[in-house]
Structure formats: C-alpha cells, structure tokens
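Novice: Task: produce atomic coordinates for the following.
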Amino acid sequence: MGKDFSSALRPAIVMTILFAALLGLAYPLAMTGIGQTLFPAQANGSLIRDAGGKIVGSTVVGQAFVADRYFQTRPSAAGKGYDGLASSGSNLGPTAQALVDRVTPDVARRRGEGVTGSLPADLVTASGSGLDPDLSPAAALAQSGRIARVRGLPVERVRGLVTANTGTSLLGDPHVNVLALNRALDAAAPAR
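Specialist: Sure thing, here's the model as predicted:
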C-alpha cells in the first residue's frame, strides 16, 4: 500500500513542478516577449508623450479634463474619476432614482454651458468600465460652442477639429479620442 502511494506521488509532484514552470514562467515570458516585439506601444499601455518625452496620457484610458478650454470626457464611475484600480460601472438601471440624481447636475451643467437640444447620452452617463477615453462625435460637437467662446475661435474651426479627429472602432461606431482632440486643439490654438 505504501509503495503504491509513493510511486503515485512522485509523478504528481513532477507534473506539478513541470506545469508550474511551463504555465507560470515560460508561457507568460513568451507572451510578454511576443507582445513587446510585435506590439510594443500597446504592450506598454498605448502611452502618449509630449515633445519633451513626458507621458501625458494613454489612448485607451480616459482622464478628467475639467478646464472650460478643453473638451471634457464623459463622467467616470471609477472611484474618484478615472481610477484604474476602481474600474467598474455603476450598474444603475434607467429607472433607478440614484441614476437620475447623479445625472441631473450634469445635465444642468451642460445646459449652463450653452448646450441646447437633446443631450448626447455620453455627456452625462458613465461608461461600463468608467475609464472610456472616447466620446461620440455628437457629444464633442455639443461642446464646440463653449470651446470656441473660451478660446476665441470660430466655432467652425473647433467643429473642424472634431471632424478631423473622428475615427471608427472595430465595430464601425464613430468616436473621438478626447486626449487626442485636446492635444490637436492646443496645437491649433493654444489656450489664452
């Protein structure tokens, strides 16, 4: 009986060590090497750097822009705002009073900025992850009047920047990366 147990234990220990080394070390190192070789920018966070090499953000994680001279992103449900460690949605349904209470001040603020007509939903609601870096073109265009007024630009020029920075996603939905748009805005017309 004891001999059967010890003869069965040895292969189990050997296989555990083998698979721990293979799946815990070799595979992750191989995937990291492939990622760094074939997709180095994406593997390192899709970071955006300024002319001096300083990191100013990422194309895949949103950040809060609060100054009136910038396009503002959608509200974040991630902690205290765009906190990657607290990424999650609010899970509030369309009939939840908590959602109404959270959205009402944002609607009032957008109306105070001069946005008229129907508000694009992404101006007042958070994304599923709370870290969305993009807006719909309608949400960016709705902010064009405020940007033009604060920067002293013709609204057509600001709208042209939105159009120039509109891309499509894998599924074909148009979107505007807010960080890229704000960088283009600063390049075209530095803030006063």
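Novice: contacts, neighbours, all on C-alpha from now
Specialist: OK.
Novice: hey, where'd the strands end up in the protein?
Specialist: Secondary structure of the chain (DSSP state E): strands at 47-49, 55-58, 134-135, 166-168, 174-177.
Novice: could you say what helices and strands the first one packs with?
Specialist: Spelled out, that is strand 47-49. strand 55-58 (3 or more CA pairs under 8 Å, 6 or more residues apart in numbering; DSSP states H and E).
Novice: Would you mind finding the most buried of the strands of the chain?
Specialist: Looking across the strands of the chain with neighbours counted as mean count of other CA atoms under 10 Å, the highest average goes to strand 134-135: a mean of 24.
Novice: mind checking how far that one is from the chain centre?
Specialist: Offset of strand 134-135 from its chain centre (CA atoms, centre = their mean, to the nearest Å): 8 Å.
Novice: can you map out the helices along this protein?
Specialist: With DSSP state H as the criterion, the chain has helices at 2-21, 27-38, 40-43, 97-112, 137-142, 144-151, 155-164, 178-188.
Novice: taking those helices together, which one is wrapped up most tightly?
Specialist: With a mean of 22, the top stretch among those by mean neighbour count (mean count of other CA under 10 Å) is helix 137-142.
Novice: Now show me the structure for the sequence below, then we'll compare the two:
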Amino acid sequence: MKQDFIISSWLFILMVIVITFYSLIIYTVGHKLWPSEAKGNLIHDKNGMVRGSFLLGQSYTSERYFHGRPQLIFKDQCNVALYNEEFWNKLLLPTVKNQSIGSDIIMSVPSNSMLDPYITKNEAMNQAPKIAIARKLPLQTLKNIINTYNIKALTPFFVLDIVNVTILNSKLDNY
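Specialist: Modelled structure (predicted):
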C-alpha cells in the first residue's frame, strides 16, 4: 500500500511537470509563429488603441459599412427553431420582406453565437454598390477588398466563399 502511494505520488509529480512544459512549449511556439492570432486578432487604430477583434462580429448601422448577420437576442423561454411562429414573425418575415433582390437567405437568420463576423462573398458583393455610393468610392475598389480578404470554400468546414465583415470594415476605415 505504501509503495503504491509513493509510485502514484511520483507519477502525479511527473505528469504535472510534463503538462507544465508542454503548455509552455505550445504557448511559446504559438506566440512566436502566430503572434496576432495568439493575442486575439485585435484591431488597432492608427494611434495603437485597440478597437475590437476580428473574431467578433460588430453591429454596424451606417450605410458606409458592410453588415453582418442579424444579432438579435430572444427571450430565454422562446424556442428559436425555424418552425416557431414567434421566430418567423419577429425576425424572418420582416427581414425577408426588406431584403434586396439577390441577398442570401443566410442574412435572414442570426448566427448561433450572435457574434459571427462572417458572411458569404456573394452577400458582400451585393452590399458593395450601396457602400461605394455612401463612401464615394469606385465599386471596383470595394470588390478588390472583398476578393483580397475572401476565404475560399474549404469542404467539409464550409462550402461557400466567405468574408469577415469586421476585417472589411476595418480596411475601409484604414485600421
């Protein structure tokens, strides 16, 4: 019994040391090879102030910006399944009615996390003419930005070309 306790204690100490070194190695390698990602993909302005993160969708109301998926929050007791009447009446029907022709249906449904910064490339292209007019920019400039930051479809992870709205908008504001 005493021998089992000693062996267990040594194994515990050994595992704590191994896990500690493993964690330090992963931390160091991550910060050396991918410093921006390891620090949270932060958005910095020209003065070096943090303005947000590329990993989180922002709420934009101006016509000067690309808009992400809806960020609506439902009551806890509300079931937001697609067959739920309250869900359809409060979110989907008004959104679908107000959608411009050619918009993706995905723009009618909020993301699961409510903070998803990604939309389809097609939807970004649909929004580009309004933004070009609002910012007095050539439409081709916006299309070039969209194409530059386009993430190609990568089956099985996602099957459509997508873009990060937060990245597009930060590039428009020169962050």
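Novice: Need the TM-score from the superposition.
Specialist: For this chain pair, the superposition-based TM-score is 0.74 by TM-score structural alignment, normalised by the length of the second structure; 167 aligned residues with a CA RMSD of 3.1 Å.
Novice: could the helices of the first structure be laid out in JSON lines, adding distance to residue 77 of the first structure?
Specialist: JSON lines is the format used below for the helices of the first structure (distance: least, CA to CA, whole Å):
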{"stretch": "helix 2-21", "distance to residue 77 of the first structure": "37"}
{"stretch": "helix 27-38", "distance to residue 77 of the first structure": "30"}
{"stretch": "helix 40-43", "distance to residue 77 of the first structure": "24"}
{"stretch": "helix 97-112", "distance to residue 77 of the first structure": "11"}
{"stretch": "helix 137-142", "distance to residue 77 of the first structure": "18"}
{"stretch": "helix 144-151", "distance to residue 77 of the first structure": "24"}
{"stretch": "helix 155-164", "distance to residue 77 of the first structure": "25"}
{"stretch": "helix 178-188", "distance to residue 77 of the first structure": "17"}
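Novice: Residue 80 of the first structure is nearest to which of those helices?
Specialist: helix 97-112 (14.0 Å; CA to CA).
Novice: and the angle for the closest one with helix 144-151?
Specialist: On the basis of axes from the mean of the first three to the mean of the last three CA atoms, to 10 degrees, helix 97-112 of the first structure is oriented at 50 degrees to helix 144-151.
Novice: Need the counterpart of residue 173 of the first structure in the second structure.
Specialist: Mapped onto the second structure by TM-score structural alignment, residue 173 of the first structure lines up with residue 160.
Novice: Actually, residue 76 of the first structure.
Specialist: Using TM-score structural alignment, the partner of residue 76 of the first structure in the second structure is residue 71.
Novice: just to revisit the earlier point, grab the nearest non-local neighbour of the match of residue 173 of the first structure.
Specialist: residue 153 (4.8 Å; CA to CA, 6 or more residues apart in numbering).
Novice: can you check residue 111 of the second structure too?
Specialist: residue 69 (6.7 Å).
Novice: repeat for residue 50 of the second structure
Specialist: residue 44 (4.5 Å).
Novice: Could you do residue 67 of the second structure as well?
Specialist: residue 60 is the one closest to residue 67 of the second structure (CA to CA, 6+ apart), at 6.0 Å.
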